[in-house]
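Trainee: Pasting the sequence and the predicted model now:
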Amino acid sequence: MRQLRFSWREITGKCQPACKHCYADSRGAAHFGLEVSGQPVLGWRDRSIAASADGPRGRCWLRVVCEELGWAQGDHALTGNADADALDTLPKPRLPGMYEWTEGEWRRQRAEVMTPLPRSPCPATDAAPGPLDLDDGWWQKLRSALQQLAGTPTRRVSVDQERVDLRVHAAFSGGGATVSIRRWETVHGDLRWADISDPLGIVNSVQDRPY
């Protein structure tokens, strides 16, 4: 076992959204007049936290995401769900409300209110544990939704030619392998079974799952 020789601690006097107590009493919940009622779910690297909430318009899903000020800028910073909301014909949650604020001089935070999906994930894991009981109509709807998404123009980029080259060269080092992408389409970018529900509904990521 290696001895730990250095440890970095950042003392800010502020909580991150991963603090469930601060999340329940956050500016986002107060701004929309919501009371958190469900168990909070942490997102990727604890950058976001979300839970079901109750408010004037009934049950909804409240998500709070944070980012350092240096990264919370540009065309696509903190805007994943907002950009996806423009795809209003796809089977997915809607985003009726957003609110942003700055915590001192260190973080930018955004609260997002999303409509719930009266459905359950199929299954609630990244990979299917076995055969799934989904009829042909469900698969047809999924294919139709993904085809519609493929034809949607976007400026957001998940993988480009440079990243493809890096991954191919890392996997086949010394082999001189090349892969040239000739056709690009808009895709989910991180689609897993936990992101899909029955009846059909698609969410952006696991922490955005408003069931």
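Mentor: Right, received. Where do you want to start? Numbers count the residues shown, from 1 in each chain.

Trainee: Every contact and neighbour count from this point should use C-alpha atoms.
Mentor: Will do.

Trainee: Any buried residues in the longest helix along the chain, and which?
Mentor: What stands out as the longest helix in the chain, according to DSSP state H, is helix 136-150. Residues of helix 136-150 classed as buried under the neighbour-count rule (16 or more other CA atoms under 10 Å) are 141, 142, 145, 149.

Trainee: what's in contact with it?
Mentor: Here helix 136-150 makes contact (CA atoms under 8 Å, 6 or more residues apart in numbering) with 90, 91, 185, 186, 187, 188, 198, 199, 200.

Trainee: swap the cut-off to 7 Å and go again
Mentor: Helix 136-150 is contacted from outside by 90, 185, 186, 187, 200, using CA atoms under 7 Å, 6 or more residues apart in numbering.

Trainee: gap between the lengthiest strand in the chain and the chain center?
Mentor: The strand that spans the most residues within the chain, counting by DSSP state E, is strand 58-68. On the basis of CA atoms, centre = their mean, to the nearest Å, strand 58-68 sits 11 Å off its chain's mean C-alpha point.

Trainee: Give me the buried positions along that strand.
Mentor: For strand 58-68, a neighbour-count test (16+ other CA under 10 Å) marks 59, 60, 61, 62, 63, 64, 65, 66, 67 as buried.

Trainee: Residue 60 contacts residue 112, doesn't it?
Mentor: No: applying CA atoms under 7 Å, one finds residue 60 not in contact with residue 112, separated by 10.1 Å.

Trainee: helix or strand right after the longest helix of the chain?
Mentor: Moving toward the C-terminus from helix 136-150, the next helix or strand (DSSP states H and E) is helix 161-171.

Trainee: chain center to that following helix, what's the gap?
Mentor: 24 Å.

Trainee: and what of stretch 43-56?
Mentor: 11 Å.

Trainee: Use this one as the comparison:
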Amino acid sequence: MHTARAFACKTLNLTDLDETPLWGYAGRTLSGAVTTAQSTGWLRVVAELPDKAHGKLWDGPKSAQELLPVAIPRPVLHRIYDWQTAGWAYRAELYQHMDATVISRSPVLEHDPALPEAWWTKLRTALDSLADTPTDRIAVREEYIRRAVPEFTGCDVGEITWSTAHGDFHWSNLGGPDLTILDWESWGRAPVGFDAAQLYLYSLHTSATASRVRRTLAHVLDTPAARVAELTVCAQVLQAADRTPFYRDLAGPVKEYLDAAYERTR
């Protein structure tokens, strides 16, 4: 990946500014600051097996740049460059460099970030704008919901109402103090309130922030339609708890929330 990053910098006439670029999940991506002839940028390099270098995750950032409203605060994707070598497919994505700092290195929040009031206002506006964006992309499949929710939460699914979601809306994909939303690989259709539910449940270790998420997004979370979204996020956490440390740590609070908020069939 370091070799691929160096190749991308050379090919795109970039100067690498980052001696310790940031690794993505499972080493699939490597990202860091660069300079272009005009300004500072952010280079993200993605690696995938050639037969998997297509589809939702591969093209998510590109389609987000092309299709989402400009009012949703996110880095502008300036350029994409693809190549293959040594049995791997690579994609270099050159983004606008943002001044915002990622709020948490873990998807699950462990501290109160003390975000300004404007951040919360922009959060609500951004999610409302995203929810109304038409797309045929799928973030969460109905087949998964109807299988996993009863299995891992003990609750029935019922009717599902759909809207558009980021799909991976947790604290390491959010920047502050000026709201910035990162990593648009997974965006698409999901149950109404999916992003709000994920942010709330991933905040359960920090009660003050969880309460603030709930209050800010109550117009979505406190509706009957958001029930499926909450149960789906709970199922995702509990399903992965035995193999992912931050999900394992969150499993207890999620179970407590399920017991308090939902009547379970078993």
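Mentor: Okay, I see it. Bear in mind that the values here come from a model prediction, so they are computed numbers and not experimental data.

Trainee: which residues of the stretch 151-266 of the second structure fall in helices?
Mentor: 194-201, 207-216, 218-221, 227-240, 245-261 (DSSP state H, counting those that start in this stretch).

Trainee: got the ones you listed as CSV, with distance to residue 25 of the second structure and mean neighbour count columns?
Mentor: Listed next are the helices of the stretch 151-266 of the second structure as CSV, based on distance: least, CA to CA, whole Å; neighbours: other CA atoms under 10 Å:
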stretch, distance to residue 25 of the second structure, mean neighbour count
helix 194-201, 18, 26
helix 207-216, 25, 17
helix 218-221, 28, 18
helix 227-240, 14, 23
helix 245-261, 13, 15
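
Trainee: picking that back up, so the longest strand of the first structure corresponds to what in the second structure?
Mentor: When the second structure is aligned by TM-score structural alignment, the counterpart of strand 58-68 of the first structure is residues 39-49.

Trainee: counterpart of residue 250 of the second structure in the first structure?
Mentor: Residue 250 of the second structure maps onto nothing in the first structure, by TM-score structural alignment.

Trainee: I'd like the distance between the residue nearest to the spatial centre of the second structure and residue 182 of the second structure.
Mentor: Most central in the second structure under CA atoms, centre = their mean is residue 168, positioned 2.6 Å from the mean C-alpha point. Distance of residue 168 of the second structure to residue 182 of the second structure, computed by CA to CA, to the nearest Å: 9 Å.

Trainee: ditto for residue 246 of the second structure
Mentor: Distance from residue 246 of the second structure to residue 182 of the second structure, by CA to CA: 20 Å.

Trainee: likewise residue 43 of the second structure?
Mentor: For residue 43 of the second structure, the distance to residue 182 of the second structure - CA to CA - is 13 Å.

Trainee: And the strands in the stretch 51-200 of the second structure, which stretches?
Mentor: 77-85, 88-96, 101-102, 162-165, 174-176, 180-181, 188-191 (DSSP state E, counting those that start in this stretch).

Trainee: residue contacts, the residue opposite residue 204 of the first structure in the second structure once aligned?
Mentor: Residue pairing (TM-score structural alignment): residue 204 of the first structure is matched to residue 183 of the second structure. Residues in contact with residue 183 of the second structure (CA under 7 Å, 6+ apart) are residue 173.

Trainee: before we move on, what about residue 252 of the second structure?
Mentor: Contacts for residue 252 of the second structure were tallied using CA under 7 Å, 6+ apart; there are none.

Trainee: Count the residues that sit near the nearest residue to residue 71 of the first structure once chain neighbours are set aside.
Mentor: Nearest non-adjacent residue to residue 71 of the first structure, counting by CA to CA, 6 or more residues apart in numbering: residue 77, 7.0 Å away. Residue 77 of the first structure: 10 surrounding residues under other CA atoms under 10 Å.

Trainee: cool, residue 55 of the first structure as well?
Mentor: Neighbour count of residue 55 of the first structure, defined by other CA under 10 Å: 13.

Trainee: Now do the same contact list for it.
Mentor: Residue 55 of the first structure makes contact with 33, 34, 35 under the criterion CA under 7 Å, 6+ apart.

Trainee: now do residue 96 of the first structure
Mentor: So residue 96 of the first structure contacts 113, 114 (CA under 7 Å, 6+ apart).

Trainee: about what we covered before: what separation do you get for the residue nearest to the centre of the second structure and residue 155 of the second structure?
Mentor: The gap separating residue 168 of the second structure from residue 155 of the second structure is 23 Å, by CA to CA.

Trainee: Now which residue in the second structure aligns to residue 116 of the first structure?
Mentor: Checking TM-score structural alignment: residue 116 of the first structure goes with residue 97.
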